[in-house]
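**Student:** Turn this into a model:
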Amino acid sequence: MASTSNMHFEISERKLLLRVFDVLAMLFGLYVVSNIFDFDYFKFTEQRWLWSLVLIVYFVLFSTILELYNLQKSSRYDTTFQGIVLTVSITVLCYLLTPFFTPELPENRLQILYFFLAISVAIFLWRCAYIFFISSPRFFKNILIIGNTEEIKVMSDAIKRNTNYFEIVGYINSSSLEKTKDPELDDLEEITSSNLKEVAEKKAVSEIIIASNQQEELSKPIFDSLIGLLETGLPIKEYIQVYEELTYRVPVQYIGKDFYKYFPFSRSNQNKLYLFFHRFFDVIFSVIGLLVSLLFLPLVLIGNLIGNRGPLFYTQERVGKNGVPFKIYKLRSMIVDAEKNGAVWATQNDSRITKFGSFLRKSRLDEVPQFINVLKGEMSMIGPRPERPAFVKQLSESLTFYEIRHVIKPGVTGWAQVKTDYGASEEDSLRKLQYDLYYIKHRSFFLDLNIIVKTLSTVLFYRGR
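**Tutor:** Below is the predicted model:
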């Protein structure tokens, strides 16, 4: 089997490959320039190892914030070039502004240009090689999907929207009730043979995805063939697992009575050490956030007087951990009495948002008072966003598993906030719920750090909503 399967890289392997070789390319470019050309600003010596370490830290940090490892963007020359130029520009700027840990500014300013070009050109050349070789179809993962048409459509749509590195070589309709081909699957080849070993060898299948919640839909010949392929080492995965890996969401709408299989919550939810440090950083970040916000308070007060006309602060009832209501603090971004007729979904380009309120939202300054909620223990820095009781009642009746959001503290920011837009409808709320449950399921220091970095990116580049 191994001899017929095509060579491919997993998503995590591709991201690790990009990160490691980006750093190696950067250091190699600087090494070449410093040894061949008249370039004295950056030299590799045992005594100056800190220079290299600081440069690597800056580059890794900003490349993550600026999504240089987004695999869809990394497969195109234009977006790759734009990302490299922006990332290297900010990296070099910060590097130059920290002379305590980096070389002193050169007298010849051309040295800075050489520094920028050495890093940019080296990384871009490596990325071109990556796009030409590793992003090419020869390294795609060939997928065979088995299941009923509805789940096959869900899985194929998730693959097409979220990765360029999967090739669906065909599907097998396992339902005996569906005899005609679904027109929405016309672009995929339907395979009628039940000899999966022959199909897997002919199509060089890398992985089989079972897109069905009903085991009885799999005929005995298909079931026996799957067992045989599993014994050869061919990966066979359940489609909800693959959907999570691709979208970083839990597809709750497709989970049935066997829900317990898909909700093994992260051990971090009960890990006392994790919870201690989580609370510790909550307090530290909140205190720092409130102190820093004092610097902007005079400007916010003036802006509120001119562009908001009314009280600066407001409180609103939200639902917290275990369904306990609490008062959330915010800077007012809407007109006074915006919800005098009842709770209304916030929408994009909402007419109730004032001009100054729009600035507060885009910069996320309207969320600053919630640091008080964090200090009081009602919220955390990271978690599902708290909703109003009226919406919680409505959504918990229409969305299965919605109340699971309340097993942890709500957050100032969260996985759903950095991954999707406003929840202006039940459909949007379902998408946010999928992200929230993914966070609860996979909660960890690494995921928390990822959310913090993406939130900083939103604030720094004024991408709030």
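
**Student:** switch to C-alpha atoms for all contacts and neighbour counts from now on
**Tutor:** Noted.

**Student:** where do the strands sit along this structure?
**Tutor:** Here the chain has its strands, by DSSP state E, at 141-147, 166-173, 207-211, 236-238, 313-319, 325-331, 380-382, 411-413.

**Student:** So which elements touch the first one?
**Tutor:** Strand 141-147 makes packing contacts with strand 166-173, strand 207-211 when contacts are defined by 3 or more Cα pairs under 8 Å, 6 or more residues apart in numbering; DSSP states H and E.

**Student:** To compare with the earlier structure, here is another sequence to fold:
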Amino acid sequence: MTRNRVEGSGVGIGLANSKNRATLLLWVAEVAIIVLAVAGAAWLRFLHDPEGHLIFSQGAPTRALIVALVTTTAMAAFGMYQVHGRHNRNDFLLRLALSFAFGGTALLVLYYVLPATYIGRGVLLLALVTAFAGVYLLRNLSQALFQSDVFRRRVLVLGAGHNADLINTRLRRGGDRRSFVLLGFIPIEGQPVAVGSALRIEGPESLAALAERLEVDEVVVAPDERRGALPMDQMLACAQRGIAMTDLSTFFEREAGIVTLKVADPSWLVFSGGFDHSLPRRLSKRFFDLLAASLMLLVAWPVMLLVMLAVSWDSRGPVLYRQVRVGEGGREFELLKFRSMRCDAELDGVARWATTGDDRTTRVGRFIRMTRLDELPQLVNVLRGEMSFVGPRPERPQFVDMLSQEIRYYAVRHSVKPGLTGWAQLRYRYGASVEDAEEKLKFDLFYVKNHGLVFDLMILLQTVEVVLFQRGAR
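**Tutor:** The predicted structure is shown next:
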């Protein structure tokens, strides 16, 4: 018996790239706003001092660009360029204010290290205030513009069963649907119906005719059962008219930044692309790891020394805690952490997940876990090559054995090195159950399929936000 397939990977990659291009365009526009803000601030500052303005103008474009790059890097660290991020108005304002505050502080430090880049405190302050207003207006304008139905893709779903209904349960009507308008669901004959009647489109009209009448841009193919169920002739007719045909797994990967375990079959994982293990990628990732870990150690060693003294003073026992974890290819290694729990935390030898308010945690341990300072010794694991800076968090062998039996595709996360931080840590809270592990795996698999140098850098920058807002710490 043949099996009908709809891959949609090329379409998914194309539309995902369009999202990345939109984000890049937004970044370029905001760099331009900040550069113009510096120029305008300098003009106002030297309005009655033409000679001073002439002196300032020498090398001004380079210095203005430095201001823009530092500020937008701070914005990236606070998730302002996250494709899958959702921020309400207050959250957005807080992130933008913190971005400019941290960016301004970083610039003052840079001016101390490299005096040649200095533009003056008056010019800098005025430029940051002006740029803040400009970026805020641009973001509001772009949001209003691109959330209009005119600029969003018109999506029709082929299927109205349990798989198709995941679009309703996983992609909420607000931020998750910013890039598309959901026109409705078409039930497939002989398959169960789970979508409410208000969202279903039923009638004698063919898929191709319906798609043309509704001016559909994309059809998401979401059957509960594929064997012999898909109207391939009608789907081909849609494709011939330029309508994108997208598999449900690819749609979720693109719109939500996850791999949906319930609908992703092995053949989709095999044929949908990704999993880059080429020599250039391995070399770039290793270079990135060595550079990032070395710089972090150079900056963090005084803090690490203070943590060592605090742990030693707070409770008896070793300062460093060594624990066996599972790494790339299922190989075990010894992970290093600053000890945050009592020495008798697992005296019976039974592995346990940490929980909220865990009474095994010491006083200093609660603080260093909340601020992630307990993870700093893992920089040594990165330098050894046992871990990467970015990747799925490593689990203990006992949990891996259990989760591999209970969760589909769990072993796939071991196809890359585990990381100090990762996509799941940005997108999901700390996990302390099988259900949490399953949810986090959706993000880990997305990373494993789509990892790259730029993606690693964005995750690393956005980890700053996780630490500052204390998300996921226990």
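
**Student:** what's the TM-score here?
**Tutor:** Remark: TM-score between the superposed chains equals 0.85 [TM-score structural alignment, normalised by the length of the first structure]; 447 aligned residues with a Cα RMSD of 3.0 Å.

**Student:** circling back: so which of the helices and strands packed on strand 141-147 of the first structure gets nearest residue 64 of the first structure?
**Tutor:** strand 166-173 (23.4 Å; Cα to Cα).

**Student:** could I get the strands of the first structure as a markdown table with distance to residue 35 of the first structure?
**Tutor:** Formatted as a markdown table, these follow (distance: least, Cα to Cα, whole Å):
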| stretch | distance to residue 35 of the first structure |
| --- | --- |
| strand 141-147 | 41 |
| strand 166-173 | 42 |
| strand 207-211 | 47 |
| strand 236-238 | 50 |
| strand 313-319 | 59 |
| strand 325-331 | 55 |
| strand 380-382 | 47 |
| strand 411-413 | 46 |
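
**Student:** wait, which of those is closest to residue 272 of the first structure?
**Tutor:** Nearest of the strands of the first structure (Cα to Cα): strand 380-382, 15.6 Å.

**Student:** helices or strands up against the closest one?
**Tutor:** helix 272-307, helix 370-376, strand 411-413.

**Student:** change it to 7 Å
**Tutor:** strand 411-413 (3 or more Cα pairs under 7 Å, 6 or more residues apart in numbering; DSSP states H and E).

**Student:** Please enumerate residues in contact with the strand it packs on?
**Tutor:** Applying Cα atoms under 7 Å, 6 or more residues apart in numbering, the contact partners of strand 411-413 of the first structure are 367, 370, 379-385.

**Student:** mind running it again at 10 Å?
**Tutor:** With Cα atoms under 10 Å, 6 or more residues apart in numbering as the test, strand 411-413 of the first structure has contacts from 282, 320, 364, 367-371, 373-374, 378-386, 417, 451-452, 454-455.

**Student:** For ChimeraX, write the select line for the buried members of those.
**Tutor:** Buried residues within these, by 16 or more other Cα atoms under 10 Å, are selected in ChimeraX with:
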select :282,320,364,367,368,369,370,371,373,374,378,379,380,381,382,383,384,385,386,417,451,452,454,455
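
**Student:** closest to residue 340 of the first structure out of the strands of the first structure?
**Tutor:** Across the strands of the first structure, closest to residue 340 of the first structure is strand 313-319 (Cα to Cα), at 12.6 Å.

**Student:** out of the helices and strands packed on strand 141-147 of the first structure, deepest packed?
**Tutor:** strand 207-211 (a mean of 24; mean count of other Cα atoms under 10 Å).

**Student:** counterpart of that strand in the second structure, which residues?
**Tutor:** Taken onto the second structure by TM-score structural alignment, strand 207-211 of the first structure occupies residues 218-222 there.

**Student:** and that stretch, how far from the chain's centre?
**Tutor:** Distance of stretch 218-222 of the second structure from its chain centroid, counting by Cα atoms, centre = their mean, to the nearest Å, is 24 Å.

**Student:** do stretch 351-366 of the second structure as well
**Tutor:** Distance of stretch 351-366 of the second structure from the chain centroid (Cα atoms, centre = their mean) equals 27 Å.
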